[in-house]
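Trainee: sequence and predicted structure are below.
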Amino acid sequence: MFTHTKQRRANYVFPRPGDWNSHIHQSGYWFVEEPTDYQPSEALIRFLQAGEKPVYIGFGSVFDTDEKDAMSTRVIEALAKSGRRGILCGMGEWRDLPDHVFAVDSIPHSWLFERVSAVCHHGGAGTTVAGFKAGVPSIIVPFANDQFAWAHRAHDLGVGAKPIPVKKLTADNLAEAIRFVHNDHVVASAKMLATHMASENGARDCAKVIVDCLEGKA
């Protein structure tokens, strides 16, 4: 059984419901280490070194390639309006991108997110926690299902902008969100959340619960 301290430590993202009994346990995240042999292209390294940290923008598997032109136009315009550089991920190949935008097909979040100033994505559970872990602010554009819950939670925690449902996404409201998450208080909150999450060890704590159950201690 967890001690009260451990229960509190595991509640940085979603608080443990008060009506759960002692047989329901909540621990921190279990992080799967991504391959460490990733080698970024020289072009990507040059882009990252050419100015301030960019904003990551990618919508994972929910991105509709038929919407590539319309979506990318909005995103690129929003970056220009906000005065920020950006990395587009998973939106196909581009030829004549402006100097403040770089495109990649896919890239390990664990490598890139620590090198950007904010992450804009669809709100999948995995991508959301990768942003939290990296200690950078979030801009979540939910498409469906639990993505809305993650979007609202990021905002409630003070580490993200107000959710922008994909059907309401415009260059203007995305630019406003980008500007918002670069405020000092949002940046500081994102870093603090990452520090708190780093103090957890969800896999270890869960393993202890299993061992205690097998030994009749729980």
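Mentor: Structure's in. What do you need? Residues are numbered from 1 along each chain as shown.

Trainee: going forward, measure contacts and count neighbours with C-alpha atoms only.
Mentor: Fine.

Trainee: can you tell me the helix or strand for the most centrally placed residue in the chain?
Mentor: Central residue of the chain (C-alpha atoms, centre = their mean): residue 131, 2.7 Å from the mean position. Per DSSP states H and E, residue 131 falls inside helix 125-134.

Trainee: thought residue 119 was touching the residue nearest to the centre of the chain, still the case?
Mentor: Yes. With contacts counted by C-alpha atoms under 8 Å, residue 131 reaches residue 119, the gap being 6.5 Å.

Trainee: overlap in contacts, those two.
Mentor: Contact criterion C-alpha atoms under 8 Å, 6 or more residues apart in numbering; residues shared by residue 131 and residue 119: 113, 137-138.

Trainee: give me the subset of the residues you listed lying in helices.
Mentor: The helices, defined by DSSP state H, take in nothing from the shared contacts of residue 131 and residue 119.

Trainee: for those, which single residue is the most surrounded?
Mentor: residue 138 (33 neighbours; other C-alpha atoms under 10 Å).

Trainee: what residues are up against that one?
Mentor: Applying C-alpha under 8 Å, 6+ apart to residue 138 gives the contacts 118-121, 128, 131-132, 154, 159-161, 181.

Trainee: take this one as well and set it beside the first:
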Amino acid sequence: MRVLLSTIGSRGEVQPMLALAVELRELGAEVRLAGPPDFRGLIEGYGLEFVPVGPEVSTFDQTSRPTPEQRRAMITGTVVDQFDALRPAVRDCDVLVGLGALQIAAPSIAEERGIPCVYTAFAAKTLPSDHHAPPPLGLGLDSTADFRTQWRQDADRWNDIWREPLNAQRAQAGMTPVDDVQPYIFTKHPWLASDPILDPWPTPSDLDVWQPGAWLVRDERPLSEELEEFLAAGDPPLYFGFGSMQVGADTSRAAIEAARAVGRRAIVLRGWADLALVDDAPDCLAIGEVNHQALFPRVSVVVHHGGAGTTTAVARSGAPQVVVPQRFDQFHWAKRIETLGIGVAHAPGQPTTDSLIEALDRALTPEIVARARVFATTVRGDGAARAAQQILALERL
């Protein structure tokens, strides 16, 4: 069986697809993974075939506000890039799996090829439901309306943005136009790659959602000698990491000052914002890419942006967490860990020294520490393996 996996986005979108790819390969499938060119080294490092789609996402200015003309050109370019990349990539494949809301071309490419297409979300909040509102995107949904109405408004927004460039590509392929883009992309049978206890799918629902669990890469990389020495030199430190988010330059100073204020050492992930230490004192360490599964059980609190993968990895580790959400589904994850009592939801946006001190004081309370440890035992780790088995079953239908 040959499978094409496709995603557009940051590490948070690529990482679960990588986990699925590894599991599929272990079951004997041939796997091709399409994604932003930033991740060629990561994906090929696992011995997987990589297909680049679009421009590098790490260089995109997350704070930019393009003009309407620039925005329309970007949207058209994104759709064209996806069709141009996925059409040859799917040539010999039996199934196409797309993850994330930007999979505009995937269902059309699968339809053209005559193969199944599986749409996968990584957070319950991103799929339509009468039980929650759409993810906040700052695009003027009526927050006073009921959830079903808000999702209809969100679907209208999808049509305004994506329908014209999508149907232009479909017309070139001799395919009929799509009237309603969002349900066409999501399908009536989407998969939800998140933990069913950390992020349960609400029922009843108009969608037939299958939730195998989060797709997590089994990471056996050792920690660096420098990091091991730092961990051994004192009590478990705090970890501050904002991954692909371009947080402000003052984030490092706020983090380190807050750590010192609560009497803890600090590890700072450089990330895409290229965070750095504020001095050369021995109580702080800046690191690059790291094995979360090996590190998180050895820190006292994880402070992060609230990406789906990071939130799940922290929950599995048993460490309390402070979520400082920046965009999209991250607000949802912040609310979930606060509701579950396994961490603290920090206010959105740029953290300050004072705001981090307050959040850390709460996260370090015995109640939250104990609850986080217990909750870790409930988070399943076989989501990607279950999904891989289900994909192989599609060939037999």
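Mentor: Now that the structure is in, tell me what you want to look at. Computed from a prediction, not measured in an experiment: that's the story for all the values here.

Trainee: on that earlier part again, would you mind checking which of the shared contacts of residue 131 and residue 119 of structure 1 is nearest to residue 86 of structure 1?
Mentor: Of all these, residue 86 of structure 1 sits closest to residue 113, with 12.2 Å by C-alpha to C-alpha.

Trainee: how about the strands in structure 2?
Mentor: 2-7, 30-35, 49-52, 95-99, 117-121, 191-192, 238-241, 266-269, 284-287, 301-304, 321-323, 343-345 (DSSP state E).

Trainee: quick one: which of those is nearest residue 157 of structure 2?
Mentor: Closest among the strands of structure 2, once you apply C-alpha to C-alpha, is strand 117-121, at 18.7 Å.

Trainee: for that closest one, grab the matching residue range in structure 1.
Mentor: Under the alignment (TM-score structural alignment), strand 117-121 of structure 2 falls on nothing in structure 1.

Trainee: and the angle from that strand to strand 2-7?
Mentor: Angle of strand 117-121 of structure 2 versus strand 2-7, following axes from the mean of the first three to the mean of the last three C-alpha atoms, to 10 degrees, is 40 degrees.

Trainee: trace the residue nearest to the centre of structure 1 over to structure 2, please.
Mentor: Using TM-score structural alignment, the partner of residue 131 of structure 1 in structure 2 is residue 314.

Trainee: ok, residue 184 of structure 1 next?
Mentor: In structure 2, the residue paired with residue 184 of structure 1 according to TM-score structural alignment is residue 366.

Trainee: tell me how many other residues surround that match.
Mentor: Residue 366 of structure 2 is flanked by 10 other residues according to other C-alpha under 10 Å.

Trainee: state the distance from it to residue 373 of structure 2.
Mentor: Using C-alpha to C-alpha, to the nearest Å, residue 366 of structure 2 is found at 11 Å from residue 373 of structure 2.

Trainee: equivalent analysis for residue 219 of structure 2, please.
Mentor: Using C-alpha to C-alpha, one gets 21 Å for the distance from residue 219 of structure 2 to residue 373 of structure 2.

Trainee: ok so, going back, please convert the shared contacts of residue 131 and residue 119 of structure 1 to CSV, extending it with distance to residue 18 of structure 1.
Mentor: CSV is the format used below for these (distance: C-alpha to C-alpha, whole Å):
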residue, distance to residue 18 of structure 1
113, 33
137, 28
138, 28
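
Trainee: tell me the one of these nearest residue 53 of structure 1?
Mentor: residue 113 (10.2 Å).

Trainee: what about that closest one, distance to residue 68 of structure 1?
Mentor: 23 Å.

Trainee: with residue 6 of structure 1 instead?
Mentor: Applying C-alpha to C-alpha, the value for residue 6 of structure 1 to residue 68 of structure 1 is 45 Å.

Trainee: between the two, which one's more packed in?
Mentor: Using other C-alpha under 10 Å as the criterion, residue 6 of structure 1 and residue 68 rank with residue 6 on top: 16 against 13.

Trainee: out of everything not next to it in sequence, what's closest to the more buried one?
Mentor: residue 27 (7.9 Å; C-alpha to C-alpha, 6 or more residues apart in numbering).

Trainee: surely that neighbour touches residue 7?
Mentor: Yes. With contact defined as C-alpha under 8 Å, residue 27 of structure 1 reaches residue 7; the gap is 7.2 Å.

Trainee: before we move on, back to that, tell me the counterpart of the residue nearest to residue 6 of structure 1 in structure 2.
Mentor: Correspondence of residue 27 of structure 1 to structure 2, assessed by TM-score structural alignment: residue 212.

Trainee: its match against residue 200, yeah?
Mentor: No. Between residue 212 of structure 2 and residue 200 there is no contact under C-alpha under 8 Å: 11.0 Å.

Trainee: more neighbours: those two, which one.
Mentor: Neighbours were counted for residue 212 of structure 2 and for residue 200 using other C-alpha under 10 Å; residue 212 has more, 22 against 16.

Trainee: so what's the more buried one up against?
Mentor: 191-196, 382-384, 386-387.

Trainee: in ChimeraX, select just the buried ones from those.
Mentor: The buried residues among the contacts of residue 212 of structure 2 can be selected in ChimeraX (16 or more other C-alpha atoms under 10 Å) with this line:
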select :191,192,193,194,195,196,382,383,384,386,387
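
Trainee: okay if I get the contacts of residue 212 of structure 2 as TSV plus distance to residue 154 of structure 2?
Mentor: As requested, the contacts of residue 212 of structure 2 are arranged in TSV below (distance: C-alpha to C-alpha, whole Å):
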residue	distance to residue 154 of structure 2
191	20
192	19
193	22
194	22
195	25
196	25
382	33
383	29
384	29
386	31
387	28
